[in-house]
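> Below are the sequence and a predicted model for it; my questions follow.
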Amino acid sequence: MKLEQLLSPDCTVCAVPGTSKKGVLQQISRIAANAFKNATEKELLNALVAREKLSSTGIGKGIAIPHGRLLDHQQIIAVLITTEKPVSFDAIDDQPVDIFFALFVPEDHCQQHLQTLAAIAAFLGDKGNAKRIRKCQSSEQLFKMATGQQD
C-alpha cells in the first residue's frame, strides 16, 4: 500500500508537543480518533500501548513506527507526526525520537499489516526522506512531502 493511500491531511501533524512516550502515544491516539469516528481514543491508545509492551517500536535514527491492531474495524488508520522536540522512546539505538508514523490495522489483516509496515520503514529509512520530514514547517508541508506532492 502506498503512503498516499494511507495518510490524510488531518492525520498528518507537524510539531506536536510531547515530552514523554505515553504523551506522544496519547497525541497520536487523539489525532486518529478525531479523524476516524468509529474508533475511540482509549481503544487506539490501548492498541499502541499493548504493542509497545512487547518491545519498543523506535527503529532508530529518531524514528518510531508505533502500531496496533484493532478488533471489529475494517479500516487502516495512519498518523504521521513530528514532535517539537525529540522524545525518549526506548528506541533500539537509545536515541530520542521526533518522527512518528503510527499505524492501526484491523486484527484480521496480518499480511497487509506486514507489507504496510515494510513500506513505511523503507520510506522512513531513506535518509533524504527523514531529512525532508524534519525540515517541514507546517502540517500541510509534511503531508505533501510524505505523499510525494512536494513542489
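That came in fine, so what should we check first? Please read all numbers here as calculations on a predicted model, not as lab measurements.
> alpha carbons only for contacts and neighbour counts from here, please
OK.
> what helix or strand is the nearest residue to residue 66 once chain neighbours are set aside on?
In space, and not counting its chain neighbours, residue 66 is closest to residue 102: 4.7 Å by C-alpha to C-alpha, 6 or more residues apart in numbering. Using DSSP states H and E, residue 102 sits in strand 97-106.
> so after that strand, what's the next helix or strand?
Downstream of strand 97-106, the next assigned helix or strand under DSSP H and E is helix 110-125.
> and here's the other structure:
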Amino acid sequence: MELADILAERAVLFCTGVKTKRQLFEELSTRASEISGLDTSDILGAITSREELGSTGLGNGIAIPHGKVVGLKSVMAMFARLDQPIEFDAVDDQPVDLVVLLLAPVGAGADHLKALSKVARLLRTESVVSLLRYNDDPAELHAILTAPDEATNAA
C-alpha cells in the first residue's frame, strides 16, 4: 500500500489558528466528511474514542490519530501541518505540528495496520519530516508525502 493510494491532494491541509487537539480533530473530521461523504460526528467520534485509549502522539512533533468508521469503503488518510504546535499528550511530552489522520472501515484490520506502518515508517525519515515541517503549500506537502520511497530516501 502506497500513501498515494489513500491520501488525496485535497486531504492535505496547512492549518492556521488551531489551538487544541479537539479543535484539530474537529477540523480534520469536517474535511474528512467532505471527502468521504460520511457524517462529521461519526468521524469525530471514531478518532476521539481511539484517542481516549491513549495518545497517538508519537514524539518529535508527530501524531497519527486513527479510527474505524462505519460506512467507510476503504482506508483514507489526511495530513495536517499546523502553523503552531499544539499540546497533544505525546509520549515525549512535546507539542505536535505534523498530523496524519488515518480512517479505516470497520473490519479492515490488515489494511489499517499496513497504512499505520507505512505512515510511521515515512515519518521516521528525518529528511521527510524536515521537508514537511518547513513547507506550507498543500500541493507540495502532498508531493512530499506521496513521493516514491526512492525519492524520499534521497531527500
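Nice, thanks for sending it over. Computed from a prediction, not measured in an experiment: that's the story for all the values here.
> Superposed, how do the two chains score by TM?
Between these two chains, after superposing, the TM-score reads 0.94 (TM-score structural alignment, normalised by the length of the first structure); 149 aligned residues with a C-alpha RMSD of 1.3 Å.
> returning to what we had before: and the strand holding residue 102 of the first structure, how far from the chain's centre?
Relative to its parent chain, strand 97-106 of the first structure has a centroid offset of 2 Å by C-alpha atoms, centre = their mean, to the nearest Å.
> Stretch 133-151 of the first structure too?
In this view, stretch 133-151 of the first structure has its centroid 15 Å away from the chain centroid, taken as C-alpha atoms, centre = their mean.
> Could you give me the buried positions within that stretch?
Neighbour counts using 16 or more other C-alpha atoms under 10 Å place 133-134, 136, 139, 141-147 of stretch 133-151 of the first structure among the buried residues.
> what's the closest non-adjacent residue to the aligned residue in the first structure for residue 145 of the second structure?
Counting by TM-score structural alignment, residue 145 of the second structure lines up with residue 146 in the first structure. Excluding the flanking residues, the one nearest residue 146 of the first structure by C-alpha to C-alpha, 6+ apart is residue 3, at 7.1 Å.
> how close does the strand holding residue 102 of the first structure sit to the second structure?
Strand 97-106 of the first structure differs from its equivalent in the second structure by a mean of 0.3 Å after superposition (mean C-alpha distance after the TM-score superposition for the first structure).
> Centroid-nearest residue for the second structure?
For the second structure, residue 100 is the residue whose C-alpha lies nearest the centre (C-alpha atoms, centre = their mean; 1.2 Å).
> list the buried ones in the longest helix anywhere in the second structure?
In the second structure, with assignment by DSSP state H, the single longest helix is helix 21-36. Of all the residues in helix 21-36 of the second structure, those buried under the rule 16+ other C-alpha under 10 Å are 24-33.
> so that helix versus strand 96-105, what angle?
Helix 21-36 of the second structure and strand 96-105 are oriented at 40 degrees to each other (axes from the mean of the first three to the mean of the last three C-alpha atoms, to 10 degrees).
> contact partners of helix 21-36 of the second structure?
Contact with helix 21-36 of the second structure is made by 11, 18, 38-41, 43-44, 47-48, 72, 78, 86-88, 101, as judged by C-alpha atoms under 8 Å, 6 or more residues apart in numbering.
> now, which of those sits nearest residue 108 of the second structure?
In terms of C-alpha to C-alpha, no member of these lies closer to residue 108 of the second structure than residue 72, at 10.0 Å.
> Residue 105 is in contact with the closest one, correct?
Yes. At 4.8 Å, residue 72 of the second structure counts as touching residue 105 under the criterion of C-alpha atoms under 8 Å.
> one step back: who touches the residue nearest to residue 146 of the first structure in this structure?
By C-alpha under 8 Å, 6+ apart, the residues touching residue 3 of the first structure are 119-120, 146-147.
> what do you get for residue 80 of the first structure?
The contact partners of residue 80 of the first structure, taken as C-alpha under 8 Å, 6+ apart, are 7, 11-13, 99-102.
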